[in-house]
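In: Predicted model, plus sequence, below.
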Amino acid sequence: MKEFYLMRHGQTCFNVQHRLQGVCDAPLTEVGIEQAKKAGQYLAKQEPILDHLFSSTSERASDTLEIVTGRTDYERLKGLKGQDFGAFEGQPEYLLPKPLPDGQGFGDYFLQFGGESTTQVRDRMELTVRAIMESVAEGSKSLLVSHGPSILQFCRRVLNPTPELHGLKNCCILHFSYDQGQFALVSIYNPVEEEYIFGGEE
């Protein structure tokens, strides 16, 4: 069995301004930095020896990883990036259409604006995370820093049933196991509120 922690980046300026950021980027705020520090404190208490570190190519994700771990020996992967919202990138969130039911996100809506569909996000996230897990050694532990919508769609692809999740707050940490090609969700922890949203560690 292999384990990994999949977490969202800390708060950014665009989060505060309620602007869409998928492939576009915005720096961490002071609050975001503190959130990442709290996430690091939580992981330190779990005492995992992190054998491998991965981040999306966005600076808000790589900066979060460096604050959490104090390390720079990580790999940046485009497959872990946020959803591409096309022409909506950087625009106010109130311009978004209403999400589809049953966790389908926005379906194909953003394709017409040069962005990604929900299925495309699910495909690349599963492909990327599965490739990571197949490349690391048995018994290893990894940390992956990605983005809220991408993480949610990954969960909806690989988990059945999928826990009721209505967005992930900044720096939420999802603990997974991977065994014989199967993903299992162990817990979801919100380090800012210091509470488990799902499951809980022994």
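Out: Perfect, I can see it now.
In: only C-alpha atoms for contact and neighbour calcs from this point on.
Out: OK.
In: If you count contacts, what does the lengthiest strand in the chain end up packed against?
Out: If you go by DSSP state E, the chain has its longest strand at strand 182-190. Applying 3 or more CA pairs under 8 Å, 6 or more residues apart in numbering; DSSP states H and E, we find strand 182-190 packed against strand 173-179, strand 195-199.
In: Please identify the most buried of these.
Out: Stretch with highest mean neighbour count among the helices and strands packed on strand 182-190: strand 173-179 (a mean of 20; mean count of other CA atoms under 10 Å).
In: Put this next to the first one:
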Amino acid sequence: MLTLYLIRTGDTEYDGQGRIQGTLDIPLSADGRLQVQKAAQELAEQQPPISTLYTGLSRSVLQTAQLVGEQLKLKPKKLTTLGNLDHGLWQGMLVDEVRENQPKVYKRWRESPESVCPPEGETLSSAKERLQKAIDKLAKKHKEGTIALTLPRPLSAVLHSLLSQEKLVDLWHVEEEGATLWEKLSYSPEAKDD
């Protein structure tokens, strides 16, 4: 069985403003860097230690992976399949703007995000497929052990849902202040097929 640490990126200015980031290339904010440094220290204390660190390519994800990698003495390995969910024309908008301008779509997105595709964006099922293929490939490569994936929000929520079998709701929910940026999950290809 593969142990997987899911590491969410630290905050960006867009997070602080309540904007939808999607695939936009936004750097970590000063607060985001502090969040990641704290998480990196916590991850360094975990046993067994993380052997490999994978990351997507956006700036905030790379910055998060680099800060964690420095603490863990690991060089992050980049994977294009770990790119964030493409929110299409919603990217850059305030979440409140979507709620006010498209209240029915917003409500459906919060309650059942798989039933909505952002205009010119990526469907959630497409993102799930992409992530599942990436995880399956990593599981074949690592079979056992402990790896970490650095993912942006909301893609991290999609992966959490895939691995925990929990229903995916409210992708734009910001974690409570003081919440950790990481969680430890297990992955067994056999369990997925059950």
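Out: Everything's here; your move. Since the structure is predicted, the reported quantities are computational estimates derived from the model, not experimental observations.
In: How alike are these chains, TM-score-wise?
Out: For this chain pair, the superposition-based TM-score is 0.80 by TM-score structural alignment, normalised by the length of structure 2; 180 aligned residues with a CA RMSD of 2.5 Å.
In: which residue packs closest to the spatially most central residue of structure 2, ignoring adjacent ones?
Out: In structure 2, the C-alpha nearest the mean C-alpha coordinate belongs to Ser156, at 2.3 Å (CA atoms, centre = their mean). Spatial nearest neighbour of Ser156 of structure 2, chain neighbours left out: Arg8 (6.2 Å); criterion: CA to CA, 6 or more residues apart in numbering.
In: And for the equivalent of the one you found over in structure 1, the neighbour number?
Out: Counting by TM-score structural alignment, Arg8 of structure 2 corresponds to Arg8 in structure 1. Burial measure for Arg8 of structure 1: 25 neighbouring residues, criterion other CA atoms under 10 Å.
In: and the lengthiest helix in structure 2, which stretch of structure 1?
Out: For structure 2, the longest helix by residue count, based on DSSP state H, is helix 124-142. The alignment of helix 124-142 of structure 2 onto structure 1 (TM-score structural alignment) spans residues 118-136.
In: quick one: buried residues of that stretch?
Out: Thr118, Thr119, Gln120, Val121, Arg122, Arg124, Met125, Glu126, Thr128, Val129, Met133 (16 or more other CA atoms under 10 Å).
In: Name the surrounding residues that touch stretch 60-73 of structure 2.
Out: Residues from elsewhere that reach stretch 60-73 of structure 2, judged by CA atoms under 8 Å, 6 or more residues apart in numbering: 9-10, 12, 25-28, 33, 36-37, 39-41, 43-44, 50, 53-56, 75-76, 150-152.
In: Give me the buried entries from those residues.
Out: For those, buried by 16+ other CA under 10 Å: 9-10, 12, 26-28, 33, 36-37, 39-40, 43-44, 50, 53-56, 76, 150-152.
In: these two touch, right, Val158 of structure 1 and Gly181?
Out: No. Shown here, Val158 of structure 1 and Gly181 do not form a contact pair, counting by CA atoms under 8 Å, at 10.3 Å.
In: Comparing the two, which shows the higher neighbour count?
Out: With neighbours defined as other CA under 10 Å, Val158 of structure 1 and Gly181 compare such that Val158 has more, 16 against 9.
In: can you pull out the strands in structure 1?
Out: Using DSSP E, strands in structure 1 cover 2-8, 52-56, 75-77, 141-146, 173-179, 182-190, 195-199.
In: Just put those strands in JSON lines and tack on distance to Leu65 of structure 1.
Out: Below are the strands of structure 1 laid out as JSON lines (distance: least, CA to CA, whole Å):
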{"stretch": "strand 2-8", "distance to Leu65 of structure 1": "9"}
{"stretch": "strand 52-56", "distance to Leu65 of structure 1": "7"}
{"stretch": "strand 75-77", "distance to Leu65 of structure 1": "11"}
{"stretch": "strand 141-146", "distance to Leu65 of structure 1": "6"}
{"stretch": "strand 173-179", "distance to Leu65 of structure 1": "12"}
{"stretch": "strand 182-190", "distance to Leu65 of structure 1": "16"}
{"stretch": "strand 195-199", "distance to Leu65 of structure 1": "20"}
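In: right, so of these, which gets closest to Glu164 of structure 1?
Out: strand 195-199 (9.3 Å; CA to CA).
In: Check which helices and strands that closest one sits against.
Out: With contacts defined as 3+ CA pairs under 8 Å, 6+ apart, strand 195-199 of structure 1 has these neighbours: strand 182-190.
In: chain center to the strand it packs on, what's the gap?
Out: In terms of CA atoms, centre = their mean, to the nearest Å, the centre of strand 182-190 of structure 1 is set 12 Å apart from its chain centre.
In: With stretch 143-162 of structure 2 instead?
Out: Worked out by CA atoms, centre = their mean, stretch 143-162 of structure 2 lies 6 Å from the chain centre.
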